[in-house]
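Undergrad: Structure of the sequence below:
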Amino acid sequence: MTLSDNAQAALEAFTAAGSWEQRARLLMQWGERLDPLGDGERGDANRVHGCESQVWLVGERTDDRWRFRAASDARLIRGLLAVLLARVNGMTEAELAGVDLADWFNQLGLARQLSPSRSNGLNAVLKKMAELAQA
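TA: Now for the predicted structure:
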């Protein structure tokens, strides 16, 4: 599967980072780039359940392509969400269903730093994306 420009930029940035400290800083920077959600979008209907941190997700479809926006109260999670969104934004429902989350974070060099609870939380975000795409 080919990567979008955003996903390719993420991959290049994170593979160029030589250490976990550099990748952690990059994650924080990417997290700051997330498009903000309005107060009305931070409601229970958009909350992703299964995350230890609070995470909200909204999605909209244009011409069979999905674009998601997300927010979290945790800085590291915002960064992880940003690189996840870089990977999935612009995909069709079928492409979304084929995303291998573990492989993506492995390619970025972030897989070892994902605790089981963070991994479960990101899988819950991906599951919510799929649910929105099928609705």
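Undergrad: Could you use CA atoms for every contact and neighbour count after this?
TA: Fine.
Undergrad: Can you give me the distance of the most far-flung residue of the chain relative to its centre to residue 65?
TA: Counting by C-alpha atoms, centre = their mean, the extreme residue of the chain relative to its mean C-alpha position is residue 18, 21.9 Å from that point. Using C-alpha to C-alpha, to the nearest Å, one gets 34 Å for the distance from residue 18 to residue 65.
Undergrad: I'd like the structure of this one too, to check against the first:
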Amino acid sequence: MTINEKQDQIIEEFSAFDDWMDKYSFLIELGNELNVLEEQHRTDQNLIDGCQSKVWLHAELKDGKIEIQGDSDAIIVKGIVALLLRVLSGHTPDEILNTELYFIDKIGLKEHLSPTRSNGLVAMVKQIRAYALAFKVKQG
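TA: This next block holds a predicted model:
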């Protein structure tokens, strides 16, 4: 499944909910389903700057694709991490670098987050793109 197909799937899932309390509940549910980030990856190096809560993102290149793991100590943020990983993990550095993440605006996420959470979301996306760029350079 392409990144855009995954984004469209998320937009469709969120469109099933009429109000934001239901969407927040869905986000929390997604966060609860997130695989536990191993303790060895909960390092300062994997901590995202610019997030009000603690967010860790760890990435590895496997068979030319970036596998991303993440976690947060805040339940809604953990759901946002789950969405980002669902869309971007398992893709090549080029796919990640050349994709516009339109699902964030389409599901209304940015406008329903506090400014600090919104900044944190931007910081997470920046970090994932930085991983992609680093792996692309490494691949040559």
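Undergrad: Superposed, how do the two chains score by TM?
TA: Aligned and superposed, the two chains score 0.86 in TM-score terms (TM-score structural alignment, normalised by the length of the first structure); 134 aligned residues with a C-alpha RMSD of 2.1 Å.
Undergrad: What's the local residue count around residue 98 of the second structure?
TA: By the other C-alpha atoms under 10 Å criterion, the neighbourhood of residue 98 of the second structure contains 9 residues.
Undergrad: How about residue 40 of the second structure?
TA: The criterion is other C-alpha under 10 Å. On that basis, residue 40 of the second structure has 6 neighbouring residues.
Undergrad: What of residue 88 of the first structure?
TA: For residue 88 of the first structure, the neighbour count with other C-alpha under 10 Å is 22.
Undergrad: swap in the one 4 residues further on?
TA: Taking other C-alpha under 10 Å as the neighbour definition, residue 92 of the first structure ends up with a count of 17.
Undergrad: Give the buried residues for stretch 6-21 of the first structure.
TA: Taking 16 or more other C-alpha atoms under 10 Å as the neighbour-count basis, stretch 6-21 of the first structure is seen to contain the buried residues 6, 7, 10, 11, 14, 17.
Undergrad: scratch that, stretch 85-104 of the first structure is what I was asking about
TA: Of the residues in stretch 85-104 of the first structure, those with enough neighbours to count as buried (16+ other C-alpha under 10 Å) are 85, 86, 87, 88, 89, 90, 91, 92, 93, 96, 101, 104.
Undergrad: Filter those residues down to the ones in helices?
TA: When the buried residues of stretch 85-104 of the first structure are checked against helices (DSSP state H), the matches are 85, 86, 87, 88, 93, 96, 101, 104.
Undergrad: what's near enough to touch the residue mapped onto the second one from the second structure?
TA: Okay, so that is residue 86 of the first structure. With TM-score structural alignment as the criterion, the equivalent of residue 86 of the first structure in the second structure is residue 86. If you count contacts by C-alpha atoms under 8 Å, 6 or more residues apart in numbering, residue 86 of the second structure has them with residue 6.
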